[in-house]
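Chemist: pasted the sequence and its predicted model underneath.
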Amino acid sequence: MRNGGDLVVETLQALGISTVFGIPGQHALGLFDALSRSPLRFISSRVENNSAFAADGYARATGEPAALFLSTGPGALTSLAGLEEAYATGVPMVVIASQIPESGLGGRRKGMLHQLDDQKESARNVTKFQATVHKVSAIPYAIEDAWRQAMTAPQGPVWVEIPQDVLLQETTIPAPKDLDTTVPAVRGHTPSLRRAAALLSGAQRPAIIAGGGVRRSAQGSAELLKLADALQSPVICTPGGVGGFPVDHPLSLGSWIEDVAVTELLEAADVLLAVGTSLGEVTSNYFTMAPRGEIIQIDAAYQVLASNHPGLGIRSDASLALAAINRLLDPIPDKPHVSGQVAQVKGTIAHRLDQQDLANERAFMAAIRAAVPTDMQTFWDMTIAAYWGWNVWDPQEGQFHSAQGAGGIGFGFPAAFGGAIGLGHRVLAVSGDGSAMYSIAELAAAAQHNIPVTWLIIDDGGYGILREYMTDTFGKATHTELHRPDFVALAQAFGIPTRKTDLAGLEDCLSEALAADGPNIVVVETLLKMWDPTHLGR
């Protein structure tokens, strides 16, 4: 007989989900037994937060959601840090968490293993949608509703929990077929879009900030390029928007969002269009940016509109809003090309870097870019290298992914692991030695599944970015230095080829690793520093 677990996997399959990440657990055994009768592919991790990061990386790389199976209590709670990143960045996934038997729900009256007072409440801060299924007949409908929430902009993870006895209950309910997988379009109100088009048509000094919503929207980048060319507007990408606008375009300021020269240009705009971004901490240069002109903010999450700067807020999918504005623009008289102004700002940034002792850092980033194929996707942990990547990385034909949403460490390797699973070909993960320790257990999973992922570990002896923050603030760093393992010997214990190199040999060593089969690691011993985005030197 089929049971509730079968209904779960059958519904996921009917919704187009093909891959499940997770770790088995006592109350979730019905789910995993059902997988044995299903064509769904299961990828085991070793720690639940890494399973969440892997599902996140899968969705970022493919544009399709994965499922995440979690056990009750400790397993469910361990996933929350990974889910926070997906929620903050707008990455869809469907989380199916088990629960204690139905009779024990609601407080501690039964004293069951793994029991929480309210497990679903624990997920409320890091998921878009939460539901507890009490009857087997409700399983397909709850999952269908959750999936639609996950896929509707702003996308994000959703949470459905099912008691152990409901998962194991026999059922004759037919397997779902031909489900409607249409996702509601999130469109801005026409009067507001007309107002935005009128403001931009009359702007003399427009500027555009492109966030992650542009990248995630199907035609967002194409519509943004069309609008920028029509307006002759400089475009700056946020860390989440890296690659949303061509880096080599004459109107592109790249992603130097933290540089004071870019902040000054944005402040001077008579109309500032922010699309797919909350204009949050990093994007506003740590809340120092003070725009003097009109602001138009487009985002699929209405909660962020005008939350940091007053202006014309429009809730919409980025590509739909940009396409509408492109159609509604008034005829724009010929404007002087502003590429010279953009080049001047970029020249100021380059001069600023030249005046600081950053040859090591610039050579490091150049070596990685030279080694990585133009179409390869890369996944960056919260390390100094990622902070550089936010500003200097040109994704070319690939994609740049980092944990800039929630900012937790440990994202890089498991997210790359998931990305490689989804794509079926090699990706690159970049971590520091501190963040790498969060993910060491997943070397076993990478070896077990023979995942084509190359992991670049930057060994600088500690939490490098925290070392810099503390030294800058207090004159010294405290408790940032780390005892590290011999990464080469440790990885080889898992059967994973690993090489150690210095900066001079990084490009060649990384190129060889990226051309190999299966998982491998490159360890580079170097100390990276941050740059000063305000100081021109003497």
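Modeler: On my side now, so go ahead. Residues are numbered from 1 along each chain as shown.
Chemist: okay, CA-based contacts and neighbour counts for the rest of this
Modeler: Will do.
Chemist: for residue 321, which non-adjacent residue is spatially closest?
Modeler: The shortest distance from residue 321 to any non-neighbouring residue, by C-alpha to C-alpha, 6 or more residues apart in numbering, is to residue 188 (6.3 Å).
Chemist: assign a three-state SS to the one you found, would you?
Modeler: What DSSP: H, G, I helix; E, B strand; the rest coil gives for residue 188 is coil.
Chemist: what about it, how many residues close to it?
Modeler: Counted with other C-alpha atoms under 10 Å, the neighbours of residue 188 add up to 20.
Chemist: pretty sure it contacts residue 314?
Modeler: Yes - if you go by C-alpha atoms under 8 Å, residue 188 and residue 314 touch, sitting 5.7 Å apart.
Chemist: who are the contact partners of the residue lying closest to residue 310 once chain neighbours are set aside?
Modeler: Among residues not flanking residue 310 along the chain, residue 295 sits closest, at 7.1 Å (C-alpha to C-alpha, 6+ apart). Neighbouring residues of residue 295 by C-alpha atoms under 8 Å, 6 or more residues apart in numbering: 271, 272, 273, 274, 309, 310, 311, 312.
Chemist: one more structure, for comparison:
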Amino acid sequence: MPEAGSAVRNGGDLVVETLSALGATTVFGIPGQHALGLFDALTRSDLRFVSSRVENNSAFAADGFSRATGQVGVLFLSTGPGALTALSGLQEAYATGVPMVVVASQIPIEGLGARRRGMLHQLDDQKASAANVTKSQRLIQHASGIPSAIQDAWTEAISSPMGPVWLEIPQNVLLNPVMVPAVEDALAEPFDNPPRTELVKEAVRWLSAAKRPAIIAGGGTRRGRGEADLLALAEKLRAPVICTPGGNGAFPWNHELSLQAWIEDRYTTEVLEDADVLLVIGSSLGEVTSNYFTLAPRGKIIQIDAEPRVLESNQPALGIRADAGQALSALDAALGQALADAVREGSPRQPSDWHGQAPEQVVAQTLQKVSARLDSQDLDMERQFMADIRAAVPAGMQTYWDMTISAYWAWSCWDAKSGQFHSAQGAGGLGYGYPGAIGGAVGLGERVLAVSGDGSAMYSIAELATARQHDLPVTWLIVDDGGYGILREYMVEAFGKATATELAGPDFVKLAESFGVPARRTAPDGVRQALVESLAAEGPNVVVVEARIGLFAPTHLAP
């Protein structure tokens, strides 16, 4: 180990030099005994370090940073308990396709595989614990292998399907002096993932002949930056488009072909079922997107996804393994050419015909039916509450939503406008909203909004210290209903009563103020004004609303 104050470089320096050369600007994490070489090396780099209070929140913050900026999130973890605590945060990034490079420390190399030595933090196989929540796992046993391993991990993280990649480095490899020269450059380019030509041609044949095409835009559409091609393709086909929670914002909310995001409503499900060709982009047609597996398409399905295991996992389809953005670009170009050729040959594509109606009429009528269904329920307060939040939030502001009833509403009714909508629907764990927003604020250098319930807020309440320490512009809206509200609703619906859903909680206003974070309490009808003022303030702040927000009735059931 180098003496204090020496200029000897070590394995930790190779880590931070390589990350800097690859374009990293920020690292999230918490120091730990075996990882000290990483953190000491940070002092000799230009990388910014943001220390959370819980490792799982560090993972969420790195995820939120990546989603907000499009950059790779970087996470430093200590051995054993620190590494394990971050796993549920990594599950969200893995499920949602967020590129991250995770560098975890390990016990000294001579202790690997020798459980009997009883080293502090020792696991039998630490990287095996990460196998379910990361794309791949690597153990680096020699300092000379560090730059290439990190470069390879970065390449894998940004290649579709994107996701977190796990590296671990023993304590002594990080601390021992190295002869390897300083890293001067590193290059990581994503692997190309285009669609196969014959599959594009077949998809275009189906779409060109379709009378009632419809489109589901999933999260892969956003990750692949396919929004412009999606719009062009939908307009060529005159196809109704609905966005999943992960795809929210991929298609203009008020476009005449937009079914918006009411993916859980039976009326929109019926439109999708009636399509003779259903184009599914960047979605597995999973639980929420399929309206809880009630979606039963009667036409053909074209499914595009970068993850081959997703294809046809829930419905038979023409599966196209490709990056969603590349696939949309190829489809739009090929369809444009096919339509132009058809016109030139005197057999132009016939207009879409939904049983005698134009697709724009079907979209308008469907949204009216959705609205009428909501009108028939006692949801005036909830709908006004969500409308007031939307009215208070600037159009370009990014928002982060925890797994809470307000987020369930937002999945369906939130118009992302020119901002970005981020939620934890990938893995569905609690506690994402606030640390994710912290990462977004760090990356953007501008204000973001986090929305949590009182139950989920307690998972990340310690991060008020992080926000205060770094003076981050995060406004945190906490909807306090005294328990796990969504689970309460589910249990009452299923069993007629709720069990273990009621929570003793703190006074969130006083608790925030004890961290030095300004906070206020308001009734639901005051949330708009409270947010307008808080979003215009400096530094972190909290808005608490004490209210029971109900959820719209289970519209996956037949009306």
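Modeler: In hand now; what should we look at? Keep in mind that what you see is a predicted model, and the values were worked out from it rather than measured.
Chemist: got a TM-score for the pair?
Modeler: Laid over one another, the chains give 0.98 as their TM-score (TM-score structural alignment, normalised by the length of structure 1), with 537 aligned residues with a C-alpha RMSD of 1.2 Å.
Chemist: on that earlier part again, the residue nearest to residue 321 of structure 1 pairs with which position in structure 2?
Modeler: By TM-score structural alignment, residue 188 of structure 1 lines up with residue 195 in structure 2.
Chemist: the residue nearest to residue 310 of structure 1 belongs to a strand?
Modeler: Yes - assessed by three-state DSSP, residue 295 of structure 1 belongs to a strand.
Chemist: identify the residue of structure 2 aligned to it.
Modeler: Here residue 295 of structure 1 is matched to residue 301 in structure 2, going by TM-score structural alignment.
Chemist: got it, and residue 253 of structure 1?
Modeler: In structure 2, the residue matched to residue 253 of structure 1 (TM-score structural alignment) is residue 259.
Chemist: with residue 497 of structure 1 instead?
Modeler: Counting by TM-score structural alignment, the partner of residue 497 of structure 1 is residue 518.
Chemist: cool, and residue 420 of structure 1?
Modeler: Matched to structure 2 by TM-score structural alignment, residue 420 of structure 1 sits across from residue 441.
Chemist: tally up the residues packed near that match, please.
Modeler: Neighbour number of residue 441 of structure 2 under other C-alpha under 10 Å is 26.
Chemist: quick one on the thing from earlier: show me which of the contacts of residue 295 of structure 1 is closest to residue 49 of structure 1.
Modeler: Closest approach between the contacts of residue 295 of structure 1 and residue 49 of structure 1, by C-alpha to C-alpha: residue 274, at 32.0 Å.
Chemist: helix/strand/coil for residue 49 of structure 2?
Modeler: Following three-state DSSP, the label given to residue 49 of structure 2 is strand.
Chemist: re the thing from before, how many residues are close by the match of residue 497 of structure 1?
Modeler: So residue 518 of structure 2, with other C-alpha under 10 Å, has 21 neighbours.
Chemist: as a markdown table, the contacts of residue 295 of structure 1 with neighbour count would be great.
Modeler: Below are the contacts of residue 295 of structure 1 laid out as a markdown table (neighbours: other C-alpha atoms under 10 Å):
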| residue | neighbour count |
| --- | --- |
| 271 | 26 |
| 272 | 26 |
| 273 | 25 |
| 274 | 23 |
| 309 | 20 |
| 310 | 13 |
| 311 | 16 |
| 312 | 17 |
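Chemist: which residue in structure 1 aligns with residue 365 of structure 2?
Modeler: Applying TM-score structural alignment, one finds that residue 365 of structure 2 aligns to residue 344 in structure 1.
Chemist: now that match: how far from residue 263 of structure 1?
Modeler: 14 Å (C-alpha to C-alpha, to the nearest Å).
Chemist: more neighbours: which of the two?
Modeler: When residue 344 of structure 1 and residue 263 are compared for neighbours, residue 263 comes out ahead with 19 against 13, by other C-alpha under 10 Å.
Chemist: and residue 92 of structure 1, what's its match in structure 2?
Modeler: By TM-score structural alignment, residue 92 of structure 1 lines up with residue 99.
Chemist: okay, now that match: neighbour count?
Modeler: Neighbour tally, residue 99 of structure 2, other C-alpha under 10 Å: 32.
Chemist: verify the stated contact: it with residue 93.
Modeler: Yes - counting by C-alpha under 8 Å, residue 99 of structure 2 touches residue 93, with 7.5 Å between them.
Chemist: which residues are in contact with each of those two?
Modeler: What both residue 99 of structure 2 and residue 93 touch, as defined by C-alpha under 8 Å, 6+ apart, is the set 63, 163, 164.
Chemist: so which of those residues are in helices?
Modeler: residue 63 (DSSP state H).
Chemist: can I get the shared contacts of residue 99 and residue 93 of structure 2 in JSON lines including distance to residue 135 of structure 2?
Modeler: Shown next, in JSON lines, are these (distance: C-alpha to C-alpha, whole Å):
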{"residue": "63", "distance to residue 135 of structure 2": "15"}
{"residue": "163", "distance to residue 135 of structure 2": "6"}
{"residue": "164", "distance to residue 135 of structure 2": "6"}
